[in-house]
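> structure for the following, please:
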Amino acid sequence: MSNYRYQLGSHLYRFDNLADLMAKASPMRSGDQLAGVAALSSEQRAVAQMLLAELPLKTFLEETLIPYEKDEITRLIIDEHDAAAFSEISHLTVGDFRNWLLQETTTEVDFKRIRAGITPEMVAAVSKIMRNQDLILVAKKCNIITQFRNTIGLPGHLSTRLQPNHPTDDVNGIAATIFDGLMYGNGDAVLGINPATDSVSQAVKLMKLMDDVIQHYEIPTQSCVLTHVTNTIEAIELGAPVDLVFQSIGGTEATNQGFGVNLNILNEAHQAALELKRGTVGNNVMYFETGQGSALSANGHHGVDQQTCETRAYAVARKFKPLLVNTVVGFIGPEYLFDGKQIIRAGLEDHFCGKLLGLPMGCDICYTNHAYADQNDMDNLLTLLGVAECSFIMGIPGSDDIMLNYQTTSFHDALYARQVLGLRPAPEFDQWLKKMQIAPADNLTQLSNTLPDRFAHPLNMIKELS
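From the prediction side, this is the model:
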């Protein structure tokens, strides 16, 4: 019989196991309802949260949500757990841990000291009993800094992925979008293209295009074609100019099998990219994307709620010391995050959990056209994540990705966030914007009104490369 029981008046609430308790304690979302693991009432959810708050953190080391022998992500989490780092907080309950995180005297120095001792399940658990403002406050205290050709994640900075997708991978269309984004001060996190095909030769062509732009204009940034990791390994073997290796990942072995990857394949790609030594200020060479609902979509969730599965993916990411990680928070659709409220909550949860675990966490602040959300919801999440000092967001012309057919944040949105919150691009990119007269020397949160002739129109820049 389960030990997870709570008497409320005449009603005795029972939860089957730790996974059931975690799922019932999760804020409402459509994906957990679809999986049949969500709380059946607000009262049941509140009871689960109260029980969870009283649970000792060490419980998560004694009772795994997914069996050790059945899942390589569970084995990774348990085998790499640092008992010495955990000892400082091992006496705490989940509720005590929340209070410790929120204390004014607790800082990034303290987080760094205990980070190797906290598991994704502990972090997911504490997030379930936190309000939105709690998630923002703690995430803001986490300073996760990574480097390749520039420095991402410094306090007071907000980077952007310039996403020049094109439905036919037309080189001129992609190049025009790249230059358009640069004119708006976007692209310091990465120039990152989702290719329209799985062709390795096409991926190599796009890699060369972005590398030509970066090298010709001496831009302190990095490029990435978001193709499957095995395609990138093949591109490296062909001598392509690979900066970052991309892969979508999930929080269970079964989910990653659905993506066609495992820890060994990711390790092979990581080592191959490191050997290229293309970074100038650092060697963080991996780029991962995640998203709540992927485990259920792959039928690999093992009855675990989607937010906990998502947080387990961060154990995979942190093993490979990535330059960038982002949750594509509303991309999978309303089956998993039904409306703007659920998307906003999930984005704040993912950002908090990723940063607390030591990841350079960004967010694709987005929704599909059949979700009950709109651009005002995205403005709200963008602003909240900006306050929480999210590492990076997406930049796409007009917020509309014409290849992937979803809505996200635009070049202009990044300028809004930087201006209203006083945030700046990565420092090396800041200096490049000033040198190229794209931004005035005295205010790098705004753009110059007078550009050099060769920047008067993106097509003029494309001609320089031809």
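
> going forward, measure contacts and count neighbours with C-alpha atoms only.
OK.

> can you tell me the SS state at the residue nearest the centre of the chain?
The structure's the chain has its C-alpha centroid closest to Asn326; by Cα atoms, centre = their mean the separation is 1.7 Å. Asn326 carries the three-state label strand when classified by DSSP: H, G, I helix; E, B strand; the rest coil.

> spatially nearest residue to it (excluding sequence neighbours)?
Gly362 (4.3 Å; Cα to Cα, 6 or more residues apart in numbering).

> looking at this, the one you found is in a strand?
Yes: counting by three-state DSSP, Gly362 is found in a strand.

> my read: it touches Ile393, true?
Yes: applying Cα atoms under 8 Å, one finds Gly362 in contact with Ile393, separated by 5.7 Å.

> which residues does the residue nearest to Asn326 contact?
Leu324, Val325, Asn326, Thr327, His351, Cys390, Ser391, Phe392, Ile393 (Cα atoms under 8 Å, 6 or more residues apart in numbering).

> 7 Å instead?
Val325, Asn326, Thr327, His351, Cys390, Ser391, Phe392, Ile393 (Cα atoms under 7 Å, 6 or more residues apart in numbering).

> and for comparison, fold this next one:
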Amino acid sequence: MSYSHTVNAQRYTFTDLRDLMACATPLRSGDQLAGVSAKSDAERIAAQMALADIPLRVFLNEAVVPYETDAVTRLIIDTHDASAFSSVSYLTVGDFRNWLLSDAASTEALTALAPGLTPEMVAAVSKICRLQDLILIARKCRVVTRFRSTIGLPGRLSTRLQPNHPTDNLSGIAASLLDGLMHGSGDAVIGINPATDNVPQAMRLLRMLDGVIEHYGIPTQSCVLTHVTNTLQAIERGAPVDLVFQSVGGTEGTNLSFGVDLAVLQEAREAALSLKRGAVFSDGARGDHVMYFETGQGSALSARANGGCDQQTIEARAYGVARHFKPLLVNTVVGFIGPEYLFSGKQIIRAGLEDHFCGKLLGLPMGCDICYTNHAEADGDDMDALMMMLGVAGCNFIMGMPGSDDIMLNYQSTSFHDALVLREVLGLRAAPEFDAWLQTTGIFEAGEGSRLSGAVPDVFALVLGRLEAP
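The predicted structure is shown next:
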């Protein structure tokens, strides 16, 4: 079905919903590279106006990636909750935006609605939102998950402590790990990207992290960001796996390029659940969110698996994959792939807010790696702006690494100090269990704030020497 709209006496026609969605997307270099973006600002405005008039139910009948040939489309359609959708089924995309901005769209209403929304619906409405709309609406969404710490509660901001090292040297990892803990980082996860990605190395790092967490009684979880099949083998060999990591994409082809499909993700989730390593909370429930997913706009085009779609719509579809497996964490690594996909700080800021917005509307525990590569037209000021806006929008977690510079992956992200600033400015705290541990150990001052005590706790005496052992 074609769509059209007239702007300044010129009629613009879009061949199908996929074409309309792509042309309605705010300008970004990845869509230009793919040849799917609007050819002019006028055409983009016409597409956005045409998109605003489309009923939401159209997205259930016209797939941007064919149902017959794509497992992700089948997952999205086959698991759609028609009952949850009924409350907004009569709205157009434009009407849906207006409703989301209204007081009727409360936290409770948005939580109930989430299973009834498809990724394409939320991608569509994001394309006609201003930045302040993306912030206001996302802020009303609350997604709370648990393993050993509780992430996503109001008034909280968590961090992933990322102590990467270019040679996986345990002393180097330990130094970054200690630095992060001393700055109140790590309540979302202590997660290492291994420089050498194989099963024995993953197990070595997993055991090291598990030893630290157990020895110091840290209420957090660990993850080695190795391929899901490596993690499955590590579980079979008795490794202490808390979270299963995997990068996921919004088409079957993208996931196949990562070496995964939906079946192996389900197998990994069941394997991790069988270990029963999550904490038992006061309500008697065990923390059972065991998956950690990362995504990024542009990955589908890199895999030549975007199917003619724009990168932001495909990114939202990746969240449809993630939602099915009930993750503890979902992280959009927004500027990591490079300027081929998000050219400038302006494009990275828009993409980060879109990703967070779409994930939260779909019911996901969204975090953001607020980052850029050194050859992008972006700098630290751009990242500060995005960080503050995501903090206001209620982002569940951000990254924490020494000096904001990942010396293994060679990109710029957010530092331990950045998270402290965001917590101070916005009056946020770490996850409650982790926050209590920080005060008990003396890392934070006792009380209602999140201020560093300035003292090195006795529990960390000689910590580097202890972690040196293989």
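
> returning to what we had before: identify the residue of structure 2 aligned to the residue nearest to Asn326 of structure 1.
Gly362 of structure 1 maps onto Gly367 in structure 2, with residues paired by TM-score structural alignment.

> so how far is Glu270 of structure 2 from its match?
Distance from Gly367 of structure 2 to Glu270 of structure 2, counting by Cα to Cα, to the nearest Å: 24 Å.

> over to Asp458 of structure 2?
39 Å.

> ditto for His289 of structure 2
11 Å.

> the more surrounded of the two?
Using other Cα atoms under 10 Å as the criterion, His289 of structure 2 and Glu270 rank with His289 on top: 22 against 13.

> show me what that one aligns to in structure 1.
So His289 of structure 2 corresponds to Asn284, using TM-score structural alignment.

> in what helix or strand does its match lie?
Asn284 of structure 1 is part of no helix or strand when elements are defined by DSSP states H and E.

> next up, the contacts around Leu117 of structure 2.
Phe85, Leu362.

> ok, the residue nearest to Leu52 of structure 1 when sequence neighbours are not counted - contacts?
Nearest residue to Leu52 of structure 1 in three dimensions, chain neighbours excluded: Val94, at 6.6 Å (Cα to Cα, 6+ apart). Contact analysis of Val94 of structure 1 by Cα under 7 Å, 6+ apart lists Leu52, Ala53, Glu54, Leu55, Pro56, Leu57, Ala125, Val126.

> please redo it, this time with the cut-off set to 6 Å
Ala53, Leu55, Leu57, Val126 (Cα atoms under 6 Å, 6 or more residues apart in numbering).

> got it, and Gly330 of structure 1?
Ile343, Cys366, Tyr367 are the contacts of Gly330 of structure 1 under Cα under 6 Å, 6+ apart.

> so which of those residues is the closest to Met436 of structure 1?
Cys366 (31.0 Å; Cα to Cα).

> and Gly442 of structure 2, how far is that from Ser126 of structure 2?
Relative to Ser126 of structure 2, and taking Cα to Cα, Gly442 of structure 2 is found at 43 Å.

> tell me which of these two has more neighbours.
Ser126 (24 against 19).

> that older thread, in helices, which of the contacts of Gly330 of structure 1 fall?
Ile343 (DSSP state H).

> picking up where we left off before, residue in structure 2 paired with the residue nearest to Leu52 of structure 1?
Per TM-score structural alignment, Val94 of structure 1 is aligned with Val93.

> now do its match against Gly345 of structure 2, distance only.
Val93 of structure 2 is 28 Å from Gly345 of structure 2, by Cα to Cα.

> so where do the helices sit in the stretch 101-250 of structure 1?
108-114, 120-128, 132-141, 171-183, 200-216, 229-237 (DSSP state H, counting those that start in this stretch).

> tell me which residues of the longest one come out buried.
Of the residues in helix 200-216 of structure 1, those buried under the neighbour-count criterion (16 or more other Cα atoms under 10 Å) are Val200, Ala203, Val204, Lys205, Leu206, Met207, Lys208, Leu209, Met210, Asp211, Val213, Ile214.
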